[in-house]
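Chemist: show me the folded form of this:
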Amino acid sequence: MPHLTTDKWIEAIKHKTEKVGGISIGEASERDLFYAICAIASEEMNKNWIDTQEKYRETECKQVYYLSMEFLVGRLLESNLLNSGMLNECNSALEAMGFDPEKVYSVEPDAGLGNGGLGRLAACFLESIASLKFPGHGCGIRYRYGLFEQRIIHGHQVELPDYWLKEDYPWETRKAEEAVDIHFGGDIHMFKKNDGTLEFKYENTDKVTAVPYDVPVVGYQNQVVNSLRLWSAESNSGSSDLLTSKSSQYFHHLDHKHSIEQISGFLYPDDSGYDGKILRLKQQYFLVSSSLKSIIRQFKKNGRHSLMHLPDRVVIQINDTHPSLAVPELMRILMDEERFGWDDAWEITTKTIAYTNHTTLSEALEKWPQDMVKSLLPRLHMIIYEINERFCRKVWEDHPELRDKIHELAIIADNQVHMARLAIVGSFSVNGVARLHTEILKKKEMSNFYTLFPERFNNKTNGITHRRWLLQVNPELSTLISDVIGPQWIQRPNHLISLLRYSNDVPFLERVSEVKLQNKARLAQFIHEKTGIVVDERSIFDVQIKRLHEYKRQLLNIFHVIHLYNELKDNPSLDITPRTFIFGAKAAPSYYFAKEVIKLINRMASIINNDTSIQGKLKVVFLENYNVSLAEKIIPATDISEQISTASKEASGTGNMKMMMNGALTVGTLDGANIEIRDLVGDRNIFIFGLTADEVHDYYQNGGYVARDIYHTDERVRRILDQLNEGAFGSQEIEFKDIFYHILYHNDPYFVLKDFDAYIETHELVEQAYRNQPKWMNMSMTNIAYSGKFSSDRTIQEYASEIWKLKRMD
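Modeler: I've put the predicted structure just below:
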């Protein structure tokens, strides 16, 4: 891609703002410049985008389509400029014109297309696919509203609409000519033709138009631009139809139009009620049906191959259970629209679809009421029923040892359609996302399926794109790294291992330490601007940023904070390294207990931050509305990465990788990818504590843990829980009683009390290590050096060679 010089950038920005926008540079706002730069960047990228798609068509290469309900892409301008090789010149041009690049880039809203690690992983994967020159694309939904915008008011989480599309999104291109129709409900009529085959006719269906919006996915300085296709649900009836309809029908039309638009209206609508469940199921079918229709239409466009060859040209990776309906929908298209028989359609389907499992939590292994599926998707219900019948019959005939397990294997059981089972039976690959997670799937959660299909199960440990999470968010550290080992690590992240040579180089480590301090000072300034809280950049920045869930154990973290506060109140002269605890998390709107934990964190922040008697030794900060852009500010400044989930519950985690890559040290359980981090850096360079996955499983299976025993024997635990129960931290005596009762009367289901002592002890070790700064910086550098293993480039290379069988487009 030809580079624009700084002067050319200045000229182009002036042209866009003055001649296109009608505003002089002197009058232009940061918003005006943002849209001007997006337009310039798009012009530079579009030729490569067109050329990439044309190359894929000409070569008829095999392509992967990554189906996901979430793509947490964050802001794209800076990353697009970086990957296109234009960032430095654009920054220089803005500075020459008197603008702060960071303020210009921050005009862009975080795209409300995802919530947590699942969606961020999908975004990292797309970037690595393009950067490694693999032919691959994402398929998702163009939600008009994200999860929600979080505000903290008087310590409580308050949810506001996240209307991120209220202004033009500069990266999307509407492709109305490639819209497809999706059908819900209706009547299915079956006919037997003269040749003995069956034909199905659909009547009285509710038709929805799916319109694609394509977003470019830019590879790192390699001229490859893949696509993220986002589907928007639209009504077939236009405004003219509404105006000419009878008045009695007018409001019916409006309601119907609104119900259709709701399909792509909200990310994760509340599914606690029936209407919410229906909407979630509609969203999932909408995603897979529109994507599969588009994929098959693209395949047929060349007209050279029968769909029997679809698995040679296409692989469909479904990201978790949400897109599992891809299995029966592909069967439906092949049989009803392309006239294949069952056996051929099944062969094509099971050679095309691959499934990634992200969780062992029962509530996340989706299942839908059978009657709901039958009513909303009558033809798919027929196909799922037949898949289930054939599968159960085969198990009965071929595996007599599993006959008594058929109920646990059946896709339809207890009037529920089990989506994870459907995905396993209908795919050729089932992968976990960390070594421990995959072993749990094989030996415990999905052991019966592993007995049936051992060849399908494999592990692909998650990864993060180091270009976003190191090169972009921490440019000063990236420059230092390139100065000593060269820039090869940007395209070959395993080259970071060369930093081990400098892990005892005192001048180099001092420069790295200075960069960390600068990052902490910037975050401290941001915290002060946003919250009014003054924090010491020389304190330990102890960070836990992730979705608020009981198994992630933010409660254990805040219990530690309360313990330290109690210690300081008892002994104000206690020799303790000042520490700043930073939290960022959203709780699901209906998740009462999680919201109580948020309230407790904010209450403790209010008490501790205003208590002068502790001399500023502790600060607690809860940064509201945690998202990608906020993570980009926090992660480079992190000293301690809190990865303290109950062992066996976190499939992988990727925050642990991002913070490790920026030199933070992990305090964590032997869960998810923490284990693989530990195996690489060694026990001396990570702080591991708590129960193992086997110990947790044994307690769940056999009992033996009594939370009240710890309450009665550990005075630190009893003091904290009594403080909650007696209203010591609340404006009312009853304020935090629910946490007290939940822990003791539900027997501490995630072992917060059981791991408390080990956690406190581990943080004492953290304290001692931090006081020895040469040792700390050696540990930090060791973590950075080994972090290349957790680049999503490595993960995607494994997917491409072992599952997808893709070739690079060199």
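Chemist: CA atoms for contacts and neighbours, from now on please.
Modeler: OK.
Chemist: which parts of the stretch 251-400 of the chain are helices?
Modeler: Counting by DSSP state H, counting those that start in this stretch, the stretch 251-400 of the chain has helices at residues 274-301, 310-313, 326-332, 342-352, 370-376, 378-398.
Chemist: show me the contact partners of the second one.
Modeler: Think helix 310-313. 60-63, 299, 348, 351-352 (Cα atoms under 8 Å, 6 or more residues apart in numbering).
Chemist: nearest to Lys516, of the helices of the stretch 251-400 of the chain?
Modeler: Lys516 lies closest to helix 274-301 among the helices of the stretch 251-400 of the chain, at 42.5 Å (Cα to Cα).
Chemist: give me the buried positions along the closest one.
Modeler: Buried residues in helix 274-301, counted by 16 or more other Cα atoms under 10 Å: 277-296, 299.
Chemist: adding distance to Asn415, write the helices of the stretch 251-400 of the chain out as JSON lines.
Modeler: What follows is those, written out as JSON lines (distance: least, Cα to Cα, whole Å):
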{"stretch": "helix 274-301", "distance to Asn415": "15"}
{"stretch": "helix 310-313", "distance to Asn415": "33"}
{"stretch": "helix 326-332", "distance to Asn415": "18"}
{"stretch": "helix 342-352", "distance to Asn415": "24"}
{"stretch": "helix 370-376", "distance to Asn415": "5"}
{"stretch": "helix 378-398", "distance to Asn415": "11"}
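Chemist: please give me the structure for this one as well, since I'd like to look at both together:
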Amino acid sequence: MGRDKIEKLWSLIENNYLASDKEALQDSFARHLEYTQSKTRYTTEAFDSYKSCAHVVRDRLMERWNDTNQTYFNDNVKRVYYLSLEFLLGRALSNALLNLGILPEMERALADFGLSHTDLSEIEPDAGLGNGGLGRLAACFLDSMATLQLPGEGYGIRYDYGIFEQKIVNGYQTELPENWLRYGYPFEIIRPEYQYTIHFYGNVSQYQDDQGSLRNDWLNTEKVMALAHDIPIPGYQNDTVNTVRLWSAKSTREFELAEFNIGDYVGAVEGKINSEIISSVLYPKDDIPAGKELRLKQEYFFVSATIQDIIRRHKVKNPSVLNMPDKVAIQLNDTHPALSIAELMRIFVDVEKIGWDKAWELCVPIFAYTNHTMMSEALELWPVDLLSNLLPRHLQIIYEINHRFLNNIRQIYPNEEDKHKRMSIVQELPQKAIRMANLAIIGSHKVNGVSHLHTELIKQKLFADFHDLWPEKFTSKTNGITQRRWLKLANPRLAGLISDTVGENWITDLYELEKLEPYAADASFGEAWQKVKLENKKDLALYIKKQNGIEVNPYSMFDIQIKRIHEYKRQLMNVLHILHLYRQIKNNPTTPIVPRTFIFSGKAAPGYYMAKLIIKLINDVALKINNDPETRDKIKVVFLANYCVSLAQQIFPAADLSEQISTAGMEASGTGNMKFTLNGALTIGTLDGANIEIKEEVGDDNIFIFGLDADQVRDLKTSGYNPLGYLNHSPELHDVLRMLVDGEFSAHKEDLYKPIIESLLYQGDNYMVIADYQSYCNCQQKVASLFQNQAMWTQKSIINTAHVGKFSSDRTIQEYADEVWGVKPVKPKIKQGRKSMK
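Modeler: Predicted coordinates:
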């Protein structure tokens, strides 16, 4: 086709704005049903209707997506690239309809066909690209970047199988493959034009070039191809559609043909499988050498493809990489992408032939690093032997970075060898390994924690040496959540009541919810608030009945703890309190008890024995209590399997009480606590993570705080904590633990819960369950007392929602943009003939 004809065709496309009125949506839906899905009135199934609806929405995203990217390109703007091994995006259909502003019209359009957008949305699988808070935070950040019209893009891996699907069988967690891509994903676009070669293994050859400079060639490598898949991320009704680009691993043609041409078909297929396994599963089991190597392969595969893509994109508009700090900001979401520092240095030095000093001068201003944990188990250490084998050139580069850094600090801190050892990227003992957090700090211009407490702890404890050296590097960026998904979409009843009362500006400025405070004491508004909560609880009760076969009382207090199952999050303490209430009722059935429904949800890592045992305990306790005629009308216990974003959207709106009870000093921030508060739940929690800042915002009288703070936890451990001493002063707890020892909840295996008893009483109670237990129970009595006064409880619920403005991810991202990335909003230029959303 000639160039003039191409231009004419493109003009027709650009001027054919896809309307979003009911009739236009119906026409698009019908066309996709027949021409995309190849269905007729006789063969259409619900899944076909979902995919047709998804394509209708995708069509309307495409124009804005193209306009957004073209504007960024034409204006050569500085962009931020958010690198994360996890993105828990949730369902895309409903979110896109909301952000495009066509949700009501689509609902009306589908109703004429006897369909519901809600029903079709539930067919969509959650994109299985993450495990928990890290991935959900990343998704909220992408939403906020697009809503604030910041030129940003996410990068990750397109896992074939995400975090496992959780089933509960006889009370135990069992793991099944989460094949979220089984039937395709209509919101992704494959970009075959963006493929990159990723190298592994091999050897490094050193030589002098014509100018006498020492050069390094990485030779004899094994190669894998990275293929780009793009997912659109729409801002809220503002024409901006950003991108998350995910990489899938593909075998190289050369590798396949080399085997095939010598007649080894099986070898060719095996090579393909071995290559493509890199992007097959999120978090492969890494407690064996092969699993650890695969995990490192994933990380390098991800960062190498990403860095190559960023440089390719940069060079399209810029003649060299020398101005990259002016055009590129890269945010490392935890240490998983930290190898990108070594990869960028490799490309600068080996490919671009830039001298080391200049390359490092370019590198550091580009990177910023977010630390998400104080726990040593999550601070990555890669054995030197593994890096030497898999990425020999990168190990050389890391050694050179470390050598120059240590030379520098030896001048600043002479005769402080212990400090030098702590700050070194290379750990010598007990195993020689690379400290990825140290690499990330040294190679970045900014390092942030994710709450005020967490930032202070990393400055004073975890990275105190680095903070002494570079205090200006460290900053606090308290996490946030997007109110578009977690209130407007997840809780339409409450969102409608709020908008009818104070307007809709809160959707893009969460501080607008402060206008609710005068209504906290308004009786009629309080009744409307209570009605919304009750209807949400009835919805969740129906779900529980359908999924678990358990009838719960929606007028009871919904006491909810949903998060990853881990000892430090202390689901165990919650269970012990439930057993305490159970004993009270059994010992005196006439004892007045505020009816409660205790709801748990969350996944345990497949290899985490103690966490899986806690899940078993929750389910055994539920089985006994829910079937006991003396207790089942007063307390119920429910474990909802397979926690994910879409399930969370049903749970948060129904919560009365939010359990945020981690051991103080161990939860970096938390975002579940923010989602509960946004939806009007009151918090019972420790002074940990963002709980501290929630307390500051909502006021001491509107939150339930108990237990030791981080300093007290540290001091108690230092002075010699003895859990048996606490137990001797708590006969109630003694009796509760005796129930576990006696096998009251494990008749089939009396000593099943012996490891829990051993951990609490004889192995140091590392997470201070015994130390905080009585304070927790006392606080729960205050909770029960207040819940009996529904008018007062509702006032506090309204105040919680009214003061949650700080915890919008919009605020967090604006702080990153202003103080870390140096990026500015860019409004897409809409092509002539198209309509802007504003």
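Chemist: quick one: TM-score?
Modeler: With the length set by TM-score structural alignment, normalised by the length of structure 1, the two chains reach a TM-score of 0.98; 807 aligned residues with a Cα RMSD of 1.4 Å.
Chemist: OK, contacts around Pro234 of structure 2?
Modeler: Residues near Pro234 of structure 2 by Cα under 8 Å, 6+ apart: 61, 96, 99-100, 143, 146-147, 240-242.
Chemist: that older thread, now the buried members of the contacts of helix 310-313 of structure 1.
Modeler: 61-63, 299, 348, 351-352.
Chemist: identify the farthest-apart pair in these.
Modeler: Cys61 and Ile348 (17.7 Å).
Chemist: and the counterpart of Gln317 of structure 1 in structure 2, how close does it get to Pro365 of structure 2?
Modeler: With TM-score structural alignment as the criterion, the equivalent of Gln317 of structure 1 in structure 2 is Gln331. Between Gln331 of structure 2 and Pro365 of structure 2 the computed distance is 11 Å (Cα to Cα, to the nearest Å).
Chemist: repeat that for Asp633 of structure 2.
Modeler: 61 Å.
Chemist: now do Arg79 of structure 2
Modeler: Taking Cα to Cα, one finds Arg79 of structure 2 at 13 Å from Pro365 of structure 2.
Chemist: ditto for Leu83 of structure 2
Modeler: Taken as Cα to Cα, the span from Leu83 of structure 2 to Pro365 of structure 2 is 16 Å.
Chemist: can you give me the strands in the stretch 601-750 of structure 2?
Modeler: For the stretch 601-750 of structure 2, the strands defined by DSSP state E, counting those that start in this stretch cover 635-640, 657-660, 682-685, 704-705.
Chemist: and those as a markdown table, adding mean neighbour count?
Modeler: Shown next, in a markdown table, are those (neighbours: other Cα atoms under 10 Å):
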| stretch | mean neighbour count |
| --- | --- |
| strand 635-640 | 23 |
| strand 657-660 | 26 |
| strand 682-685 | 26 |
| strand 704-705 | 22 |
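Chemist: kindly reformat those strands as JSON lines containing distance to Phe525 of structure 2.
Modeler: Shown next, in JSON lines, are those (distance: least, Cα to Cα, whole Å):
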{"stretch": "strand 635-640", "distance to Phe525 of structure 2": "29"}
{"stretch": "strand 657-660", "distance to Phe525 of structure 2": "20"}
{"stretch": "strand 682-685", "distance to Phe525 of structure 2": "18"}
{"stretch": "strand 704-705", "distance to Phe525 of structure 2": "24"}
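Chemist: so which of these comes closest to Ala520 of structure 2?
Modeler: strand 682-685 (14.1 Å).
Chemist: that closest one: average distance to aligned residues in structure 1?
Modeler: Mean deviation of strand 682-685 of structure 2 relative to structure 1 after superposition (mean Cα distance after the TM-score superposition for structure 1): 0.4 Å.
Chemist: where does that strand end up in structure 1?
Modeler: Using TM-score structural alignment, strand 682-685 of structure 2 pairs with 665-668 in structure 1.
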